[in-house]
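S.K.: The sequence and its predicted three-dimensional model are supplied below.
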Amino acid sequence: MSENKLSRDVFSAIADPTRRQLIHLLAEAEELPLHDLTVQFPMGRTAVSKHLTILKEAGLVLDRKVGRETRFRLNASPLREIQDWVSFYSKYWSMNMMRLNQLLEEEEE
């Protein structure tokens, strides 16, 4: 699979902690310019831009130009794919919790 194809995958896009932090910052604000995002990280503007590009390719971030400034905002709808995937496996957690509860009740008796 090519690097470009991987960067459009939502799971791959959120795998990096810096990108998850960018998502978090954008979720808290309606829209932020690149400068305001960059100052939140111990890296340069180019590195933050690369992370934002990966998020854009995954459809998680939208951008627009305002004069000479680029502003970014979150598009959370692709996160639904992750929520659906986790939800599918939550039935296993529920079953394990029920088993643990039964074990604890049996030990009490």
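M.R.: Now that the structure is in, tell me what you want to look at.
S.K.: hey, let's count contacts and neighbours off CA atoms from now on
M.R.: Will do.
S.K.: Show me which residues of the longest helix that the chain contains are buried.
M.R.: Longest helix in the chain, counting residues (DSSP state H): helix 79-108. By neighbour count on 16 or more other CA atoms under 10 Å, the buried set for helix 79-108 is empty.
S.K.: And the contacts of the helix or strand that contains Asp63?
M.R.: Under the criterion of DSSP states H and E, Asp63 resides in strand 61-66. Strand 61-66 has contacts (CA atoms under 8 Å, 6 or more residues apart in numbering) with Leu52, Leu55, Lys56, Thr70, Arg71, Phe72, Arg73, Leu74, Asn75.
S.K.: Take this one as well and set it beside the first:
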Amino acid sequence: MLDRTFAALADPTRRALLARLSSQHDLTVSELAQPFAMSLPAVMKHLDVLSGAGLITRTKTGRSVACRLAAGPMEDAMQWLSRYQRFWSEQLEQLAAYVEEDAWPTNPVSRSGAASTRRPRKSMPRGRNRRTS
């Protein structure tokens, strides 16, 4: 079910539909489709994906279909993400502690003052090589 949740959330239109449902409960399909520059059947396909992922529920009253946000799959996704957030937070804290340690020399030696060393020449010069006969 987690795969379906993330697949549904991958599309910006579906995220916008969920955002509208989070601020206004029980919107009809027509009300949900209103701000989008797409056909009603296209919006219905997005709603089918959201419904299949369990992110919305639909209730039919007469000819009108109302949609409502369902929080369960989002809570499961948040629990899954929070485990990895803890992991990466700990890793970043360890990295920060390592960087903040006094591991750097107080008077670093500048390489620009040191004598430069030349690279040994290659046997052939760079570029196109022509053979002379």
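M.R.: Now that the structure is in, tell me what you want to look at. Everything numeric in this text was worked out from a predicted model, so none of it was measured.
S.K.: on that earlier part again, against which helices or strands is the longest helix of structure 1 packed?
M.R.: Using 3 or more CA pairs under 8 Å, 6 or more residues apart in numbering; DSSP states H and E, the elements in contact with helix 79-108 of structure 1 are helix 10-14.
S.K.: Spatially central residue in structure 2, please.
M.R.: Geometric centre of structure 2, nearest residue: Ala10, 8.4 Å, by CA atoms, centre = their mean.
S.K.: That one maps to what in structure 1?
M.R.: Using TM-score structural alignment, the equivalent of Ala10 of structure 2 in structure 1 is Ala15.
S.K.: For Leu22 of structure 1, see how far away that match is.
M.R.: Note on Ala15 of structure 1: its distance to Leu22 of structure 1, by CA to CA, to the nearest Å, is 12 Å.
S.K.: before we move on, what about Pro33 of structure 1?
M.R.: Taken as CA to CA, the span from Pro33 of structure 1 to Leu22 of structure 1 is 12 Å.
S.K.: For those two, work out which one has more neighbours and name it.
M.R.: Neighbour tally, Pro33 of structure 1 and Leu22, criterion other CA atoms under 10 Å: the higher count belongs to Leu22, 22 against 16.
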